[in-house]
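Participant: can you look at this prediction? I've put the sequence above it.
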Amino acid sequence: MNEHYPFVNLPLPYPYDALEPYIDTQTMYLHHDRLQQRYVANLNGILSNYPQLQNKSLEELLSNTESLPSEVRQSIINNAGGVYNHTIYFFGMTNSMTRTQAEVLYPAIMQYFGTIEQFFDEFKKYALAIFGSGYAWLVVDSNGALKIVTTPNQNSPISDGLCVVAGIDCWEHAYFLKRFNDRAAYIEDWFHVVSWEAADERYKACVNAKS
């Protein structure tokens, strides 16, 4: 994750075509190199005028939004959220041929959702219910429990005190070139490329932070 201003658009951890046939090459290129780059540039432009914020990480900016200057608060939420959310999304996927199992997260999913299939069904229901643009997230709440939440636009769960395990970008730009307006098909595609290893590491970090 980016440490502080000036933020950079971190390179993808895989080639643009690595997620084919589920996430197409052109979408990955445009999503990362154009859209994500815009959020990075916008955020740096805002923070260039606020030296008191330049040593803060994305997490620090988003975890205490009420402390941000009122005149740029929403712009920072939008753009820092765009950088943070996309980073979780991009780094939370992998080539399906190299995925590994989640040794700690899988039992937790079974505990809270019953079966992996029930978790998939519940997660898909939440992702489909988003009106307009937003994200669906698997998070750990303040009690250490796994739950599914959604956020609109580029809002982030960490602004609500939640710890992110995994998330799917449900803006149409994430899937329109391949799936047009068929979000359900895109969600199914995403399930094929989720990095359970990355999600497992994030889940363990969330649990450790709560203990």
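Facilitator: Right, received. Where do you want to start?
Participant: contacts and neighbour counts: CA atoms only from here.
Facilitator: OK.
Participant: distance check, residue 63 against residue 156.
Facilitator: Distance check for residue 63 against residue 156: by C-alpha to C-alpha, to the nearest Å, it reads 9 Å.
Participant: should've said residue 42
Facilitator: Residue 42 is 17 Å from residue 156, by C-alpha to C-alpha.
Participant: which of these two has more residues huddled nearby?
Facilitator: residue 156 (27 against 19; other C-alpha atoms under 10 Å).
Participant: ok, which stretches of this protein are helices?
Facilitator: 25-29, 37-47, 58-63, 73-91, 105-113, 116-129, 176-179, 183-193, 196-210 (DSSP state H).
Participant: put this beside the first:
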Amino acid sequence: MSQFDLPELEFAPNALEPYIDKETMIIHHDKHHQTYVNNLNAALDKHPELKDQSLTDLVSDLEKVPEDIRTAVRNNGGGHYNHSLFWKILIPGGAHEPSGGLKEAIDSQLGGIDQFKEAFSAAAAGQFGSGWAWLTLDHQNRLRVTSTPNQDSPMMNGETPLLGVDVWEHAYYLKYQNKRPEYIKNFYNVINWDFVSDVYEKVLNKAVQ
């Protein structure tokens, strides 16, 4: 039995149109994400002692992963983690702004939703080559906008990812070609802010326990 499996989408592949097209969603989820899962499982088959490790444990502490599979776990474990989160971040007809405690934190720490979007869009558009842009909680549980190359996760730097946008070309090129900024702009129409807010609250609640 495989250690990790491809999670199912919680919406139809065409549900995010016109912002993210059906064909991109099918290829992105069924092909690219599945490949990360397959490669991760193949790497872990070489080390049965890791079979009880969670994906978070593996990705957040790569130094404990045997050296002969560390790069494979970094790339494919990171890809599996990032995409599993990404599908939950997306929702048809998403709210245009967060609410509650997350909104208050964005207002006080990042200057408001408009300034956050400006910084987040810049991080996403400015990521050279393949990678991700993120809204994270840092070591002091303060919000931060950042980016990572390839399939690296903010967890590798001790941060908790709340919101991420995939800027690998496979995430947008069929529809947007080289117009990455347009894809990023449209991404804001399909964000599941309720999910992002829930993750934020859970992290803070865990920190004060």
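Facilitator: Received it, and whenever you're ready, just let me know what you need. Small disclaimer: the values here were computed from a predicted structure and weren't measured.
Participant: so which of the helices of structure 1 is nearest residue 145 of structure 1?
Facilitator: helix 105-113 (7.8 Å; C-alpha to C-alpha).
Participant: before we move on, back to that, can I get the helices of structure 1 in CSV with distance to residue 137 of structure 1?
Facilitator: Converted to CSV, the helices of structure 1 look like this (distance: least, C-alpha to C-alpha, whole Å):
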stretch, distance to residue 137 of structure 1
helix 25-29, 20
helix 37-47, 20
helix 58-63, 16
helix 73-91, 10
helix 105-113, 13
helix 116-129, 8
helix 176-179, 20
helix 183-193, 12
helix 196-210, 11
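Participant: residue 147 of structure 1: which of those helices is closest?
Facilitator: helix 105-113 (7.8 Å).
Participant: between the closest one and helix 196-210, how big is the angle?
Facilitator: 70 degrees (axes from the mean of the first three to the mean of the last three C-alpha atoms, to 10 degrees).
Participant: so which bit of structure 2 is helix 105-113 of structure 1 matched to?
Facilitator: Here helix 105-113 of structure 1 aligns to structure 2 at residues 102-110, judged by TM-score structural alignment.
Participant: how big's the offset between the matching stretch and structure 1?
Facilitator: By mean C-alpha distance after the TM-score superposition for structure 1, the fitted stretch 102-110 of structure 2 averages 0.9 Å away from its aligned residues in structure 1.
Participant: what's in contact with that stretch?
Facilitator: 97, 112, 113, 116, 142, 143, 144, 197, 200, 201 (C-alpha atoms under 8 Å, 6 or more residues apart in numbering).
Participant: just the buried members of those residues?
Facilitator: When the contacts of stretch 102-110 of structure 2 are checked for burial by 16 or more other C-alpha atoms under 10 Å, the buried set is 113, 116, 143, 144, 197, 200.
Participant: which of those residues sits closest to residue 86 of structure 2?
Facilitator: For those, the nearest to residue 86 of structure 2 is residue 197 (14.3 Å; C-alpha to C-alpha).
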